[in-house]
Structure formats: structure tokens, C-alpha cells
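Colleague: okay, sequence plus prediction incoming.
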Amino acid sequence: MKAPIFLLIAGLLVHPAGVMAEPRGGIAMHGAPGEDADFSHFPYAEPNAPKGGKVRFAEQGTFDSLNPFIVKGGAAEGVRQYVYETLMARAYDEPFSLYGLIAETIDTPPDRSWVEFTLNPKAKFSDGAPITVEDVIFSHAVLRDRGRPNHRSYYKKVTKVEKTGDRSVRFTFDGSGDREMPLIMALMPILPSHLLTPDTFEKTTLKPPVGSGPYIVAEVDPGKRITYKRDPDYWARDLPVNRGRFNFDEIRIDYFRDASSMFEGFKSGLVDLREELNPTLWAQGYDFPALRDGRVVKESLPIQTPAGMSALAFNTRRPQFADPRVRQALIRLFDYAWMDRTLYHDLFAYSQSYFVRSELSSHGRPADATERRLLAPFPDAVKPEIMDGAFSFRASDGTGQNRQGRVEALKLLEAAGYVLRDGTLVNAETGKPFTFEILARNRAQERLLLTYAAALKQVGIDARIRQVDAAQYERRKLTFDFDMIPNYWGASLSPGNEQSFRWGSKSAETEGSLNLPGVQSEAVDAMIEAILAAQTRDDFVSAVRALDRVLLSGDYVVPLFYLPDQWIAHWKRLKRPQSTPLYGYQIDTWWYDEDSKTGASAPTP
């Protein structure tokens, strides 16, 4: 590092501000990272896993671009994961810890007001060009100004970028107190500045991109198939974060028009692995010859992260959903118990929280002192029963009648200004019927939505279900052109900046954001700020629970269900490590072994 940036005092590097510099190979959001400086591989990866073989995955829909960093177009699956790399790599057996990849070390002061990275001198792109500080600075600028909305939002918090050495770069942040920013910058994808310009970056393209990742794009059949081949000259293959990973020589992803044909592709052996989300298929659809004779393995794998929120999102920008009493009524009309039993074989659990299945959930827990202090400036933001931990979404008796739900819903609708006239719910003043449209992407969604629409019809609400193709569905979702839409918001053990993109007031008017309901709440914004400013795990957990309480109190979605485990089916030629990390199975740690006799064994060293 250059002398003007650091002073050498008593043999120690000291920043001008007086904070000792401690560049390290890893960082955790809270506390210290779990791995020692000399760790050899992630515990959930098998370092002796054999390399080789071809694997085939499936996606539903289509694609028309190989640029995953812009809103325009639909990017092919895998480009972001296999072709491009970030400054540091995430460990999936820790809540939120990162270790060196393109960046050899990371340095940040206690207040995390800036972060500095030193690049690995071996880092290079697949065309052989070295990764430079200029590439890092270019990546930040182009993603900030022309990238997806989440990138623009995150990277605008950087107020200054400095090249501090031949291989080092520093980002200084605004005064927002966002302690996650050093990790957010560490996860920034690095783009080749020698091949891109701001203008070309913003265009869709089917030209194979150049990145620094373990794979290169070998073949593209637009809209139908993309094939990746392992780069034999991959620069980072021997780093600890990569040992035992990226074992397949070739990865092919085929696109299917609908879910049925995709499942048939798996059954016939055209697809090697399937993560099952459909309980009906899981319960009844896997009785086929390859599974019966052992060529296909069916597993339920543990996962220890929040299940996230699967729900029907109200678009509160639309007048019919502006009144929270209307939203509460439609939530009460959703018959959880009956739908789970008749549609899903009682295999699902009910979503009672945005962070269900984890310590971050507020469900069943009274607010602690830290939560109450955070929420004190917003006395009306949380319902008393949610503050006390006594609230649950009510399950009916499972008979399909849901009489109590209908009675409660009609009272709420009447209070909101609606009346029943000749079996139709209408606005008492205008006489306009209560009607809205629910978008569906596939038949599985349509089945659920038709059942829900039938329940709404019992109180005079006309809910029309419209199934659209994948491209139209995504376009309407990105532009908030819907009344109600199914969506899934995943969650990690360390939620942070993405919460602003999902629930922050500014994101409500930002096309492409995940704030589908249009949440605009000072309390939500304040809880997100508290999450980002938390310095201890205890304060962090309290802030997340407080956010959970505010979101639940806002009645922004009709919560649906979640899976208690990960359901995986795969052909026996695919093998996996014996241990599964907190975040569930990681396909990049699996390997191919045509002759192996067991379903999940590690190779002999």
C-alpha cells in the first residue's frame, strides 16, 4: 500500500484516522467469521470430489439475453452463478460470512464507514486478462448507474472510490450507518472493463460473456438451452472457498414451456435433478420405474434458514386494496386448513411470519425491550396482539365452510363501505362491484387461485384468474401492473439491504423492485435502518423481529404455505456430500459418478 495512505508506526500499519488496519481473509456481518485464516475448504464441500461428467438441469419459460445485470430482457439461468464472480465468496454454513475470492483481503474500521479490498494477484478473466482495480471501479460505476434497481440502490451509498495501491481499492460510504455495506461491496460482481462500455452494458445480448468464474458459455440455443463448460484454466480452482466445488465438466440447462413437460423430462432422464415444490407431485407423482428400481433417489433434506414469505401480494396502489380493512377481510377468507388438506396432502405448514422457521420470526414471541424501544416512535404501527406474540393467522375447522372467516370478512368489508346486493359485493356509495384480477404463471398456481376465488365468490367478490406466459408475467410484475399476484420473498439468517428493495418506501415506486405490495411506511423504513445499524447479533435479531411485526400488522399479503424441508429428487449418477449446510443443499458441491453404488457418499481421499 502506498505511503500517503498509511503510516508505518512501530511496525504496524495505521490509518490516518488512527484506526489500526487489519486486512483479513474473511468477514462476518456480526462477530467473527467461523473459519480460521488457514482453512482448507468449506465443511459442507468434499475436497476430494471427482471432477468430470455432464449434468442437465431444467427451467420453465424462456430467455432472450445473457446479461443478468439489467432489467431489460430475460436472462438465461446460470450466467450470474457460473460465469461471473464477486470480490468475496459466501459461506453457506454461517448466517452471513464471506471469504477471499477475487479480493485476497478485506479491511474495514469498527464503524464500517469504508471498506478496502486487496485483489488476488492471480485473479483473471476467462480471456486471460488480469482483474485490475480499474475493473472493480468500472463495475461499481456501471452497476450503480445502469444496473438492476437493487444494484443502483446499494451502490449509491458509496460516496467516494479510491485506488489506494496497485491491487487495492477503497469505498467510502455515506453517513447512513449501514453496517452491511462492506459485505454488500464484497458481493459485487466484477465485470471486464476492457470489453464493456456503459452503453453496451445496458443492452441485451446473446453473445457469450466473459467473466472470471469457473465456467464459460459454450453453446446457446436462444430461449431453449444454454450450455456451460468448466474452464480448464480457471484461476481460482485451488482457493479454499472453491475446493470441492464446481465439479461438473459441463452444465446444460434446458427450458421447458410448462411444468408438466419439465417433470416428464426429469422422469425420462433428460434432466438430472429436481427440487420439488409441489406437494401433490411429491406425494403421488414419483411412482415411476426409475425411482422404484433405485436409479432415481428421492430425499427430504434439512434446511435451517427462514422459509421466507410465500403469499398473494395485494397491490395497495390500486384503490380496491388501499383500505387495510379490505385486505384483512380477504386474508380471513383464505381457508388455510382446508386448502392444505385437499390440495397439498397436509404436507405444508402455514406462514405465520416473514421469517418463519427461524429465531428471526416474531410469531409466538412477545416483543422484547429492544423491539419496544425501536417501535416506540410508531405507536400505531404494530397491532397489540402481534406486539404481545399472541397473534396467529386463524385456521378453520378444515371442512371447507370457513363460516367464521366469512362472518368476520363481511363485517370488515361493511366497515370499509361495501354492501351485498343481490349476491354481489358493491361499493355502498357508487354501486360499483368489488372485482379484481389475480395473475397466475402456471397451472399449479391457477389451481390454488381458483379455489380461493370460489371462496371469495361466496361473499360476492368477483376475482378473475388470468394465467399468462412467463415473459408477460415478469413484465407485469416488474411494472406493478397487477391487482394481486403470487410471489415468494426468500429470507436468509442475515437479512439486510435487500429489505429496503423489498419493503422500503422508495422502492414502492421503483419499477423492478420487489416491493410488490407498494409498502410505504415510516416504521418499516426505521426498522430496516435498525437492522443495518445493529452491531450485535442480539440487537440484530430484535430489529428483524420488529420489522416482521410491522409487516404483519400492515396486512400487505395473503400468506400461503412453506415447506418444512427441501424436497430433492435426482438420478443416482449425481452424488452429494454427506453434510448439508444451514442454507440447504448446494448443487455446486455435488459431483458426477456413473458407477457409484450409493446415493450420497463421499469419495475416498
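Modeller: Ah, there it is. Values in this document were obtained by computation on a predicted structure and should not be read as measured data. Residues are numbered from 1 along each chain as shown.

Colleague: going forward, measure contacts and count neighbours with C-alpha atoms only.
Modeller: Fine.

Colleague: what's the neighbour count on the nearest residue to residue 347 once chain neighbours are set aside?
Modeller: Leaving aside its chain neighbours, residue 347 sits nearest to residue 279 (6.4 Å; criterion: Cα to Cα, 6 or more residues apart in numbering). For residue 279, the neighbour count with other Cα atoms under 10 Å is 18.

Colleague: what does stretch 509-516 contact?
Modeller: By Cα atoms under 8 Å, 6 or more residues apart in numbering, the surrounding residues in contact with stretch 509-516 are 71, 148-150, 313-315, 477-480, 501-504, 507-508, 518.

Colleague: weed out the non-buried ones from those.
Modeller: 71, 148-150, 313-315, 477-478, 480, 501-504, 507-508, 518 (16 or more other Cα atoms under 10 Å).

Colleague: show me where the stretch 451-600 of the chain has strands.
Modeller: Secondary structure of the stretch 451-600 of the chain by DSSP state E, counting those that start in this stretch: the strands cover 462-467, 484-489, 557-559, 561-562, 566-571, 574-575, 591-592.

Colleague: likewise the stretch 1-150 of the chain?
Modeller: So, for the stretch 1-150 of the chain - with DSSP E, counting those that start in this stretch - the strands run 7-9, 12-14, 26-28, 54-60, 88-91, 97-100, 103-107, 114-119.

Colleague: just to revisit the earlier point, mean neighbour count for the strands of the stretch 451-600 of the chain - can I get that in JSON lines?
Modeller: Formatted as JSON lines, the strands of the stretch 451-600 of the chain follow (neighbours: other Cα atoms under 10 Å):
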{"stretch": "strand 462-467", "mean neighbour count": "17"}
{"stretch": "strand 484-489", "mean neighbour count": "20"}
{"stretch": "strand 557-559", "mean neighbour count": "24"}
{"stretch": "strand 561-562", "mean neighbour count": "20"}
{"stretch": "strand 566-571", "mean neighbour count": "19"}
{"stretch": "strand 574-575", "mean neighbour count": "23"}
{"stretch": "strand 591-592", "mean neighbour count": "24"}
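
Colleague: second structure for comparison follows:
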Amino acid sequence: MTAFVPLARALRPSRRAAALATLVALAPAAHAQDTPRFTPEPSEAALAQGSDEVVVSHGYNFFDELSYPPDFEHFDYVNPDAPKGGEISLWAPGTFDSMNPYSRQGRAGRYSWMMYESLLGEMPASGAGLPADKIGESYGLLAWKVEWDPGKTWVIFHMRPEARFSDGTPVTAHDVVFSHNLLLEQGLPSYAQAVKLRVLTSEALDDHTVKFTFAEGISRRSLIDQVGGVPVWSQAWYEENDARLDEPRLDPAVGSGPYVLDDLDVNRSIVYRRNPDYWGWHLPINRGRHNFDRIRVEYFADENAAFEAFKAGVYTFRQEGNSRTWATGYDFRAVDRGLVKLEELPDGNPPTPNGIVFNLGREALRDKRVREAIALAYNFNWTNDSLQYGLFRQRHSFVQDTPLQAEGPPEGAELAFLESLEGVDIPEAVLTEPARRAHESSEDRLNDRRNLRRAMGLLDEAGWQVGDDGVRRNADGEALRLDFPISSSSSATLESVVETFAQNLELMGIDIRVERIDPSQYTSRSRERDYDLIFDSYRAFLQAGTGLMQMYGSREAEFSLFNPAGLASPLVDAVIEAALDTDSREEEAAALMALDRVLRHEFFMVPVWYNDSHWVAYWDQYDHPEELPPYALGPLDFWWYDAEGAEELRDAGALR
């Protein structure tokens, strides 16, 4: 592992000489003639802000820790000598009608975000500077140097002068400011509302220096990394094409990333081409990454058609999510001949918190007793054994199988954190009882009679009585009806899970309608929350950040696309706000454990199953590092093409 190097905190001239002396030796050689040599000494622009101290770094972490020093050569988990070339092809469900992934309108093409870069980067496979083996650390991409005051009231990014968009024009600080403002004016309302309250100004100090100023009296979390993660678009391109960020379009804005759009066939395929003129091949964060010459995405109406196409070699890499297919589908000849490789690879991320989500905007579903009754219709054990080949485990937590998962009653630092919350009522159960777990169910029969009796008792208690027609109605005579849309591109297994769940709801006297609709209609209805129940997901969390408010907070609950339940809880808000004010990793961990506890207490989702590994099938022409990083599978990021294996496949007549 690369030696730990703390962020350089440089003082004003009279105080910083001693601090600088131990750090100058760590400054790396320039990687390109246009990029200045990194030094920990503050720039004139930073000193002009009048701060007594300035923090100078080659990356950012809220806790002032970076695992990779300024002169690191590559991320530890990559193969720095990975060959370049070849094609990887994958599949996507349904349709697409846009190559603009930042609009609420239309269905964006798969991976259409990968053409854009940011100052500090975001996720693996996006051409970013965020490593897949660390949490909370990011490294300069468009920026080579970052400076801020200890109070994080401002930040200055120094950009790489050699950075270019794919049309050859330079990436400048003016483009960064333009992109930041474009997101505020035309981006998602939940994003714009949150950022406007936190980021006061953005200013291009010169062509390659950009400054952001932050509001006082708020958490310092997700300020520097927020603005550092904004995708940067060409102002000139937007103005010349009279384009908007909130409109669907097939002609994508030019980006600065390692891939460009090569070809597309609407609703059928997309091809991205590795840009040989990409400006950033010399960067250490890119060594051993972005190895394929072409990334091809094939679209299919449903999973069955997609799987048959994989067997025929129409596309060559498949991350399997269907337990039935994984258990029984891979018995075709190419697997037997060793032409298709199957692997179960470790996944260090907490599993995605997916499940049956309640629309809390529906009057009937605001009663937790009704939600608990509905949840009892889901029989995990029977479903897993009968429909999913026993391959899954039952999820209980939003951070399942991590040290942040709440277990028994709160104690120690977590209890102290909860008791420190002010101005909010905390239910006694949260403070004294074990964290909520998914209910137990019998594997012997779908309709677990014990759970159904308990569910019907809860519905009776909530005022939903069974009428002469067997349907439950309230005191006003209104039937308890639920709409549950699913996409026609969903797997047959998911359809079976939903249908058997619905059977149990019908036994309770609930009028449930499961609708199988086309992907575009499904997208529209999910965005408009035109459902009572939906199979959807939230995002797991391993660190505190203001993105938690977009997912779980009240302020944007009415319209946030990241909060399909419309959860609006003062208790959750209070926990998130306090988590944002923690000053150490230990305090942060206690706060996030408390967040897991209260989210489970609010009960806005029926937790279902999870898999703690990646199921991967691919035609044997790819390779990957022997030890994968914990937080990304990375097939588009750090896997590579095996030309010899590809030749053997062609010789065997397996692939074109």
C-alpha cells in the first residue's frame, strides 16, 4: 500500500517554512509539460483570501487524510501495464431516446455520463479521480491542485492547462463556472435547491483557476467535494448549439473524458470509442484504466431476449442479477467448452437497499400499521427457496454487513449521539429496543398463516374492515386498493416475486393491481410517483454527506427522484444534520449507525434480498486484476482485453 501522506497545511510565510520543509521532497515530477509542478506552497490567489492558514493538496478528504501521495504512480489495484485495445460489449433493458443523462425528460442511453469529467472526479469507470479502494478520498482530475482555508469557507481549484474537450478546445475555469450555474438553473430541482443554500458564489479567477465560496452557519460536509464533482461541459458548445441541460437530445454535449460517442442506433445499440487524443492519458490516476478501444451497449426488450443474445455471442460481458438464470441458465455448450467464464467475485460495498417501496404520499400508506401489514405479505424464505434457488440472504439494514449496521439497542457512542439530538422527539423504541429487522416467515408455504393473521389484525386495528365482498374498506366505504407497476423489461423472477406477494395481499382483502407496462411508461410513472407500491431502491452510505438529504431528507421529499417513498421525517432530518457536523471518523460512524436505526424505524420499504458477491459471466477474452478493490467491480474501468483469448474464440468459431 502506498504510504500515507497527510494533506499539506501551509501557513503564511512567517509560519509555514518549517511545515513546508518536510513536504517539498514529496512533490512529484510534472506528468506533462503544461501542468505546473505540484508544491504544497499556497498560491498568490489563496494568500489573497486573507486566511491565516491555507490547506494545499493534490486531492481532498473531509478528514484531511489521503492514502496516495502527490507523486503516486497509479492506484494500487490496477494493472499498470494492462494492454489497450479490443471491445467489451454489454446489454441494457428497454429503450433510450436521449444521450443527455442530466435531464428528467426522456430515457438516457446507458453510460452516457462517461464522456464528462470533473475537477476531482466521482465514480470509478467515469474517468474520475476517486479510487475504488478508499472511502471519501478523491484526487485531482481536471484540477492538479486544491486549496482551502481550515474553516472551509472557500476553495480554489487550479486546473490542468493541458485539459481539452474532445473537439480540441481547452477546458477552462469559465466552463466550470458555466457548468455549475447550468445545473442550478436547469438541473434536478432537488440538487439545485440544496446547492443554492450552500454554495454562494463561483468565480473564474483566470482561465485555469476557479474559486467557490460557501455559506456560513452550515455543515462543512459535501462542500469541496460537491463543487469538485460537478461534470464540466463546454460553454461554447452549449451556446453554439442553443442547447439546454433539461432537454433530451441524441447529440451529446462534447466532454473531456477518455471516451466519445462513436455510433448509436436508437433503441438498439450505442458504441463509445476510446479517444486516442484524450488529453489525460499521462495522469497517474488513468494508468491501467480505460483499457478498451470500444464499449458497445446492446438494448433488448426484456431479460430473456438479452440472455439468449449473450449465449449467441451478440454481446460478451454480463453481470448476472437473476438467481434463476445463475442457478440454471449457464448450462449451454460455450460454458461446457470453457469459452464462457463464470465467476463469483467479492463485493465490498453494502448491498443496494432495494425492496418494495411505499408511496408515503398516499393517505392509506401513511399509517405504519397498514405498511407493516402489507410487508407481512412478503415471504422471504419461501420466495428465496422456491423462486430464487436459495442463493440470497435477507436484508435488514441500509448498510447491511458493514460496521455501521445497527444491531441491538443503541449503546455507547451511538446512544450518546441519539441523546444529544435537540428539538426532535425520539420514540422510546428507538432508544431502548433492538434495531428493526425484517420479519421472519415460513419456507414451507407462501401464505404464512401466522403472518397473515397478524397482518389482518393490524388492518382491523387501522380501521380497514373486510366487507361482504371480501375487500377491506375504511369507515367511508373506500376500498383499500393498491397499484403496483412493474416494467415489462423486468426479469421473469421479479414478476413471479411480485405476483406471489400480491396473492398474499389478496388473501388479506386488499385490492392489489399489478401492472406490467412498457419501460418508457414505467419511467414516466416512477418519476411522477404514480404508484402505491414500486420495486425500487435507495443508496447505501458509508460516509456522511449532503447527498443523504436528497435521498432521505424532508426538504426535497416531494420531488426528489432519489426518494421514491417521499420520506419526510423530522427525526431522520435531525440525525442527518447532526451526522454532517461530526468531526471524527468515530463520531461519524456512531451517527451513521443511528441513521440506519431510524431509517429502519420509519419503515418506508419492505426489505427483500441481497447478494454479497458479483455474479459475472463473460466470453473468455477479458482479464482483471487478481485482487479486485472492495468498492467496484470495474469492468469498464480497470479490466482489459485479452487478444490471445479473443483469437482462440474466433478460431473456435465462437465469435465473429
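Modeller: Okay, I see it. Remember, predicted model here, so these are calculated numbers, not experimental data.

Colleague: looking at the strands of the stretch 1-150 of structure 1, which is closest to residue 424 of structure 1?
Modeller: The closest of these to residue 424 of structure 1 is strand 54-60. By Cα to Cα, the value is 37.9 Å.

Colleague: which residues in structure 2 does the closest one match up with?
Modeller: On structure 2, the counterpart of strand 54-60 of structure 1 by TM-score structural alignment is residues 87-93.

Colleague: tell me how far the matching stretch lies from the chain's centre.
Modeller: Put simply, stretch 87-93 of structure 2 sits 19 Å off its chain's centre (Cα atoms, centre = their mean, to the nearest Å).

Colleague: average offset between it and structure 1?
Modeller: After superposition onto structure 1, stretch 87-93 of structure 2 sits on average 1.1 Å from its aligned residues (mean Cα distance after the TM-score superposition for structure 1).

Colleague: gap between the counterpart of residue 219 of structure 2 in structure 1 and residue 427 of structure 1?
Modeller: Counting by TM-score structural alignment, residue 219 of structure 2 corresponds to residue 177 in structure 1. Distance of residue 177 of structure 1 to residue 427 of structure 1, given as Cα to Cα, to the nearest Å: 47 Å.

Colleague: tell me which of those two has more neighbours.
Modeller: Ranked by neighbour count (other Cα under 10 Å), residue 177 of structure 1 and residue 427 place residue 427 first, with 19 against 16.

Colleague: could you find the closest non-adjacent residue to the more buried one?
Modeller: That would be residue 418: by Cα to Cα, 6+ apart, it lies 4.5 Å from residue 427 of structure 1.

Colleague: the one you found pairs with which position in structure 2?
Modeller: Match for residue 418 of structure 1 (TM-score structural alignment): residue 464.

Colleague: go on, residue 451 of structure 1?
Modeller: Under the alignment (TM-score structural alignment), residue 451 of structure 1 pairs with residue 500 in structure 2.

Colleague: just residue 204 of structure 1 next, same as before
Modeller: Checking TM-score structural alignment: residue 204 of structure 1 goes with residue 248.

Colleague: which residues does that match contact?
Modeller: By Cα under 8 Å, 6+ apart, the contact set of residue 248 of structure 2 is 97, 98, 99, 100, 103, 105, 106, 108.

Colleague: would you mind measuring from the last one to residue 267 of structure 2?
Modeller: To tie it back to what came earlier, the one meant is residue 108 of structure 2. 11 Å.

Colleague: hey, what's in contact with both of the two?
Modeller: Taking Cα under 8 Å, 6+ apart as the contact rule, residue 108 of structure 2 and residue 267 both touch 96, 97.

Colleague: out of the strands of the stretch 1-150 of structure 1, which comes closest to residue 262 of structure 1?
Modeller: Nearest to residue 262 of structure 1 among these is strand 54-60 (6.8 Å), distances taken as Cα to Cα.

Colleague: which secondary structure elements does the closest one contact?
Modeller: strand 250-256, helix 259-267, strand 273-276 (3 or more Cα pairs under 8 Å, 6 or more residues apart in numbering; DSSP states H and E).

Colleague: go with 10 Å
Modeller: With contacts defined as 3 or more Cα pairs under 10 Å, 6 or more residues apart in numbering; DSSP states H and E, strand 54-60 of structure 1 has these neighbours: strand 225-230, strand 250-256, helix 259-267, strand 273-276, strand 591-592.

Colleague: what does the second one rub up against?
Modeller: Strand 250-256 of structure 1 is contacted from outside by 52-63, 76-78, 82, 215-231, 261-263, 265, 270-271, using Cα atoms under 10 Å, 6 or more residues apart in numbering.

Colleague: which residue packs closest to residue 205 of structure 2, ignoring adjacent ones?
Modeller: That would be residue 211: by Cα to Cα, 6+ apart, it lies 6.8 Å from residue 205 of structure 2.

Colleague: got it, and residue 245 of structure 2?
Modeller: residue 186 (5.8 Å).

Colleague: what lines up with that neighbour in structure 1?
Modeller: Checking TM-score structural alignment: residue 186 of structure 2 goes with residue 146.

Colleague: please apply the same query to residue 590 of structure 2.
Modeller: Aligned partner of residue 590 of structure 2 by TM-score structural alignment: residue 542.

Colleague: count of residues packed around that match?
Modeller: Residue 542 of structure 1: 26 neighbours (other Cα under 10 Å).

Colleague: over to residue 650 of structure 2?
Modeller: Quick note: residue 650 of structure 2 (other Cα under 10 Å) scores 12 neighbours.

Colleague: packing partners for the helix or strand harbouring it?
Modeller: Using DSSP states H and E, residue 650 of structure 2 sits in helix 643-651. Secondary-structure packing of helix 643-651 of structure 2 (3+ Cα pairs under 10 Å, 6+ apart): strand 613-619, strand 622-623.

Colleague: how far off centre is the top helix by length along structure 2?
Modeller: Longest helix in structure 2 by number of residues (criterion: DSSP state H): helix 585-602. Relative to its chain's centre, helix 585-602 of structure 2 lies at 19 Å (Cα atoms, centre = their mean).

Colleague: repeat that for stretch 566-576 of structure 2.
Modeller: With Cα atoms, centre = their mean as the basis, stretch 566-576 of structure 2 stands 20 Å off its chain's centre.

Colleague: thinking again about what came up before, these two touch, right, the match of residue 418 of structure 1 and residue 481?
Modeller: No. Applying Cα atoms under 10 Å, one finds residue 464 of structure 2 not in contact with residue 481, separated by 11.2 Å.

Colleague: who touches both of these two?
Modeller: Common neighbours of residue 464 of structure 2 and residue 481 (Cα under 10 Å, 6+ apart) are 364, 471, 472, 473, 509, 510.
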